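Trainee: Next comes the sequence, and after it the predicted model I'd like to discuss.
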Amino acid sequence: MHYLAATNDLPQAEARMQRLAATAPGNQGLQIDYAALLQERGLPRAAERQLKAAESLEPASLQLERQQAWVALDLQEWRQMDLLADDVVARSPRDLNTQRLARAREIHHLSELRLSVGKGLHSDNPVSGTHDLSFETAIYSPPLADSWRLFGGHRFAEGNFEEGKGSRRQLFAGIEWRPRDYWGELELSSVNFHGENKPGVRLSAAHDVSDRWQLGGELERISQQTPLRALRNGVSANRGEGWLRWSPNERREYRFSAAASRFTDRNRRQEYTLSGKERLWQTPWLTLDLQPGLSASANSRTDTAYYSPARDLAATAALAVDHTLYQRYDTVWSQQLLAGGGSYWQKNHAAGAITVLGYGQRLRWNNVVDTGVMLTGISAPTTANVKTTSPSLLMQIYGFKDDHAEHDPAQRPDASHLAVPYLQRAC
């Protein structure tokens, strides 16, 4: 079983461990190992139930308390995690597994820095602009009263268009709430665009319905999704979004979202996106995922200064390879390969091809640093009046402390964003 888990054959390992645990219900060690495997597959609530059943066999077991602490950390049961970790550390301070748990708790109580930078290295697309640059930095405080954190930061974006350079600057601060099964952020900001400052507000929330289902939404005044070209021409948008995510295990995930935007030029936009991940192949050092995507949008106005088709539809699929180059304890250096394509259609125009190629590297060090760089080349249809394709070369640099980023897709770099038409995102 340990061999199967070590070689990433988790489905087979779970099936065998489940049979062993069922045939030996009095063996607490087997029950704990089964719970650990469930947690590794992204099922912490199932692991919690398994550990609760095993607790009746020997409530004071050190191995049991240690595993319960790990599960409590995944479930955002912060106080329970602290109590269990305190007891485990007091009873076995020199045990390597205990020291690993103590280190995880120490990391949880640290501040967190998030940083991402995107740069357009080459593009002749007249809609999305040239030499575009964007970055975001945010710092989160250590936890306050278990479930709260303060945060603040800065966002910036700029691009060159036919009518001149457009830019957006945003200073923001807010509070994050993370109790069990919930996550939320309230953010207040000052947004500078088109030569003036305006107040912005964002409210984001998510709820873990079960191990497999998660739902959430976001309301934002002066949305970050407002096209930069719109801001360049003094047009902003308020946006609301709702989403539903299904992930039965670590090998499969699908997410559906629906959003509506109200622009100050009276344009109304609706957007629908379905994206997913299917694990096709996995070895101890390599994974191969299929990442399909489907998206559609509609706009009430097409006579705008920014890209705004009456109707459009994009269907994409990408193969994503993650290859571990080096691993020693909690330090992992890996490379990512991305190849994808699809088709983009808009009302009254023929469909055009989308092609994506990418390469990146990622370094995770000691569970406190997660950083990488991704270089992506995209060929996509341009405007309604220009039916050729436009090759674009984009570079993204990201970095953050690896601590409960699952509620924010931006903190999980992958190719799922390719489901959204490149022009819709960039223009």
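Mentor: Now that the structure is in, tell me what you want to look at.
Trainee: switch to C-alpha atoms for all contacts and neighbour counts from now on
Mentor: Noted.
Trainee: In the stretch 251-400 of the chain, mark out all the strands, start to finish.
Mentor: 252-263, 268-282, 286-299, 311-328, 331-346, 352-365, 369-381, 389-400 (DSSP state E, counting those that start in this stretch).
Trainee: Compute the number of surrounding residues for K198.
Mentor: For K198, the count of nearby residues is 12 (other CA atoms under 10 Å).
Trainee: Comparison target, given below:
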Amino acid sequence: APPNAPTQTAQASGTPMPGSPAPVTPTQSSPPAPSATPNSQTPGAQLPGEPTQRSQGPDVEAPNAQAPNLRTADVPTVRNDVFGLAASGGAIKALEEAKARPDAFSAVDVAQLEELSIRQQVRGGRDKSRSMTSADRFDGIDSALRAADDLDKRMPATPEYSPVRTALAGDRTVAYAARGDMTKAVTTFETIPPDAEISIDALAAVGDAYLYLSEPAKANVVYQRALKQATAAPTDRATRGFQYGARTRAIELREGLFWSYVDQGRAAEAKQVLDDIGKSLPPAKEVRNYGPEESDFLRYYRLRAQYLIYTGHVDEGIAALEQLEQQVPFNAEVRAAHADAVSGQSHPRQAIAMYRASLTDHPDSVEMLAGLGRAALVADDYATAKYVDQTVDNVFPDSGAVRGFKRDYKAYRSPVFTTDLSYEHGNSALADNSFTSDSYVYSQPFGDNWRVFSHTFFGYAQTDSGNIKRTRTGVGGDYRHGPLTVQGEVTRSFGSDGRTGGRGSIAYALNDYWTVSAGLDTNDNSLPWKAYAAHIWGRSANVSVVYRQNDRREVKLSYGVSRYSDSNLHQEITATATQRVYTSANQLVNVSLDLGTDSNTRNDAPYFSPGRDYAAASTVMHQLTLWKKGDMSLQQRLSASGGVYNERGFGSSPLWSARLEHAWTFKHDITLSYGIEVSSHAYDGQRERSETGFLSVNLPF
């Protein structure tokens, strides 16, 4: 292409296409020179005979003192006024006038006017969808997409129509994103030539689509491009001047950019975007109590509070949201952000109450409804989650909050496979080598609260008493209804010592802070390996109480008792306290204190069976987010533990362990974790060192 060839424009202005066939025109005198007002916001067509196209939408002439009769006026006047009308929000009327004057408008001109008409339909349809909650909220957008398809089919595949096709791709990108069809929005956008000028609306739309599809890096690029374009001198006057429908504003672009950094775990860059938003706001004394400036300040302070929560300053962030609520008590976005923060602190029932109260004032708030659904899933309130799913149905596919709820709800409605694998070497007091696999397959839920499952345990160990295998299978049912969780299973172990037994557990959450639980197993899998080698089996029971203040502080106390077939009575008491001591956007540090004591009534058993022992250990765990991409992440956890072990008759000795773990979270709530652990412990006065490898999978399918 020649060096001065005009760039294709994805959101074309009212300019006739370069190189389009010249219309047949009667002989006319030369038109007056166009207005040279540099800041004119009146879009219009490039006038015939003008040597250089100054922009994609050059200024139109000064307005006529009296509106001309476009059916009889001279060609330059008709073209000037019709393209000006089209680019100023009247494309439908302009198209009608152009079709009535085939002497003044070529087929390419008419196609361009049709594209501008479709653009107006897209903007109007988008505004309609944002203001409605009924099932027909996308009717306007669907009509615009059908018109775009029709125009695309009718245009010849010739070079002069390429700019119109490019512009139409921008319109479709906006329409698909507004409709929630984010994959199509991205696919359509990626057909636009990289060097083509694209409207801010189209860039914002595809940025939202990339975020929706968990592609924050790509979203970041288009948001930054849109911001540069928003602060540059306008080139496409049809996009920058008056148009039908709301325009994307710079603060909206910056909010998208902010979340694109958050979704990548880039806290410093997200903070810089917040600072840029603050600098762009007018002085507070100049802000009226109406208009966009007031909502801009509210958006800024809401994002600041959410940033505090994201970077680990949870109490300060929630306090900031509460302060905002006092100032604007009925703002839906602030109240939804507050409830989201509370839910994220392991207080789903408190969050549910907040969502319900807010929905009384904002019954049409989609974000509030989706938040209620997600909190209900965490609290095992499946009736509420089902109600939310039926309410949103497929009416709000464009909402990221609804997408998040739908993802979690789909995972809940799916069959689930879980497995925990472990291999240990070197702990000869228990076993020289051992391998265990503990797997569950859960059915889809039925009756909202019920699942059936199959459970298979397999273990193999090499000991100085011989090698031993243990396989136990079971089938059972799982019932979860709000604070109550009940599980029951009929089990059968195999081999010469095979037995039929049962296992059951019950847990009840008194509130968001206290949970009590109990369990019973008549054919226990947790006996020492040497006990199984000696053909010993056992029954066990346990109770526990947990106090969880939030996701940063927890205390647990438990008691367990086991009766072995050799008449040994084994008892254990443990207490664990965990405190978060450091939190940032990508790191956290927990410190735990573990205390425990065990006792056995038989000291002459063929397995490790101390009459009484005590242990106290402190653990420091550091978690680092190595990678984050939307819903997906990789976290590394390093743990180091040290303490004292005392066994009656053998005195005290140190114990220690070190652990490395990688935890992956994938789409569809699939999780994978694996790692290694090295530990040192004394048994009957003999120090043992062991190495353990482990792997856990949670797979909804």
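Mentor: Okay, I see it. Owing to the predicted nature of the structure, the values given are computational and were not obtained by experimental measurement.
Trainee: circling back to that earlier point, please identify which of the strands of the stretch 251-400 of structure 1 is closest to V201 of structure 1.
Mentor: V201 of structure 1 lies closest, by CA to CA, to one member of the strands of the stretch 251-400 of structure 1: strand 252-263, at 14.6 Å.
Trainee: quick one: contacts of that closest one?
Mentor: Strand 252-263 of structure 1 is touched from outside by 235-247, 268-279, with contacts defined as CA atoms under 8 Å, 6 or more residues apart in numbering.
Trainee: Just the helices from structure 1, written as ranges.
Mentor: Assigned by DSSP state H, the helices in structure 1 fall at 2-6, 10-23, 28-40, 44-55, 62-74, 78-91, 96-108, 228-232, 422-426.
Trainee: Translate R648 of structure 2 into the numbering of structure 1.
Mentor: Per TM-score structural alignment, the equivalent position to R648 of structure 2 in structure 1 is K347.
Trainee: Spit out the contact partners of its match.
Mentor: K347 of structure 1 neighbours (CA under 8 Å, 6+ apart): P309, A310, R311, D312.
Trainee: What's the match for the last one in structure 2?
Mentor: Spelled out, that is D312 of structure 1. By TM-score structural alignment, D312 of structure 1 lines up with D613.
Trainee: longest helix of structure 2?
Mentor: helix 107-131.
Trainee: In structure 1, what range does that one match?
Mentor: So helix 107-131 of structure 2 is aligned with nothing, judged by TM-score structural alignment.
Trainee: Show the subsequent helix or strand relative to that helix.
Mentor: Note on helix 107-131 of structure 2: by DSSP states H and E, the next helix or strand toward the C-terminus is helix 139-154.
Trainee: Which positions within that next one qualify as buried?
Mentor: G140, I141, D142, A144, L145, A147, A148, L151, D152 (16 or more other CA atoms under 10 Å).
Trainee: counterpart of the third one in structure 1?
Mentor: In structure 1, no residue is paired with D142 of structure 2, using TM-score structural alignment.
Trainee: Kindly report the same for the last one.
Mentor: Using TM-score structural alignment, D152 of structure 2 has no partner in structure 1.
Trainee: Centre-most residue in structure 2?
Mentor: Nearest to the geometric centre of structure 2 sits D631, at 4.6 Å (CA atoms, centre = their mean).
Trainee: Pretty sure E97 of structure 2 sits against V82.
Mentor: Yes. Between E97 of structure 2 and V82 there is a contact under CA atoms under 8 Å: 7.1 Å.
Trainee: In terms of neighbours, single out the busier of those two.
Mentor: Counted by other CA under 10 Å, E97 of structure 2 and V82 do not tie: V82 has more neighbours, with 26 against 18.
Trainee: OK, contacts around G400 of structure 2?
Mentor: For G400 of structure 2, the contacting residues are Y212, by CA under 8 Å, 6+ apart.
Trainee: ok now do W281 of structure 1, which residues does it touch?
Mentor: Neighbours of W281 of structure 1 in contact, by CA under 8 Å, 6+ apart: T287, L288, D289.
Trainee: If we use 6 Å, what do you get?
Mentor: Neighbouring residues of W281 of structure 1 by CA atoms under 6 Å, 6 or more residues apart in numbering: T287, L288.
Trainee: same check, this time on I354 of structure 1
Mentor: Contact partners of I354 of structure 1, counting by CA under 6 Å, 6+ apart, are G341, G342, S343, S379, A380.
Trainee: As TSV, those with neighbour count would be great.
Mentor: Shown next, in TSV, are those (neighbours: other CA atoms under 10 Å):
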residue	neighbour count
G341	21
G342	20
S343	18
S379	21
A380	24
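Trainee: now, which of those sits nearest L325 of structure 1?
Mentor: Checking the contacts of I354 of structure 1 against L325 of structure 1 with CA to CA, the nearest one is G341 at 26.6 Å.
Trainee: residues in contact with the spatially closest residue to the closest one that is not a sequence neighbour?
Mentor: Among residues not flanking G341 of structure 1 along the chain, T355 sits closest, at 4.3 Å (CA to CA, 6 or more residues apart in numbering). By CA under 6 Å, 6+ apart, T355 of structure 1 lies in contact with G340, G341, I378, S379.
Trainee: got it, and N586 of structure 2?
Mentor: By CA under 6 Å, 6+ apart, the contact list for N586 of structure 2 reads L624, T625.
Trainee: now for it: what does it line up with in structure 1?
Mentor: With TM-score structural alignment as the criterion, N586 of structure 2 matches W285.
Trainee: now swap in S505 of structure 2 and tell me
Mentor: Per TM-score structural alignment, S505 of structure 2 is aligned with S204.
Trainee: What's the separation between the nearest residue to that match once chain neighbours are set aside and V369 of structure 1?
Mentor: In space, and not counting its chain neighbours, S204 of structure 1 is closest to E218: 4.3 Å by CA to CA, 6+ apart. Going from E218 of structure 1 to V369 of structure 1 by CA to CA, to the nearest Å gives 28 Å.
Trainee: same deal with W213 of structure 1?
Mentor: 28 Å.
Trainee: Over to F172 of structure 1?
Mentor: Distance from F172 of structure 1 to V369 of structure 1, by CA to CA: 23 Å.
Trainee: Show me what L144 of structure 1 lines up with in structure 2.
Mentor: Using TM-score structural alignment, L144 of structure 1 sits opposite F446 in structure 2.
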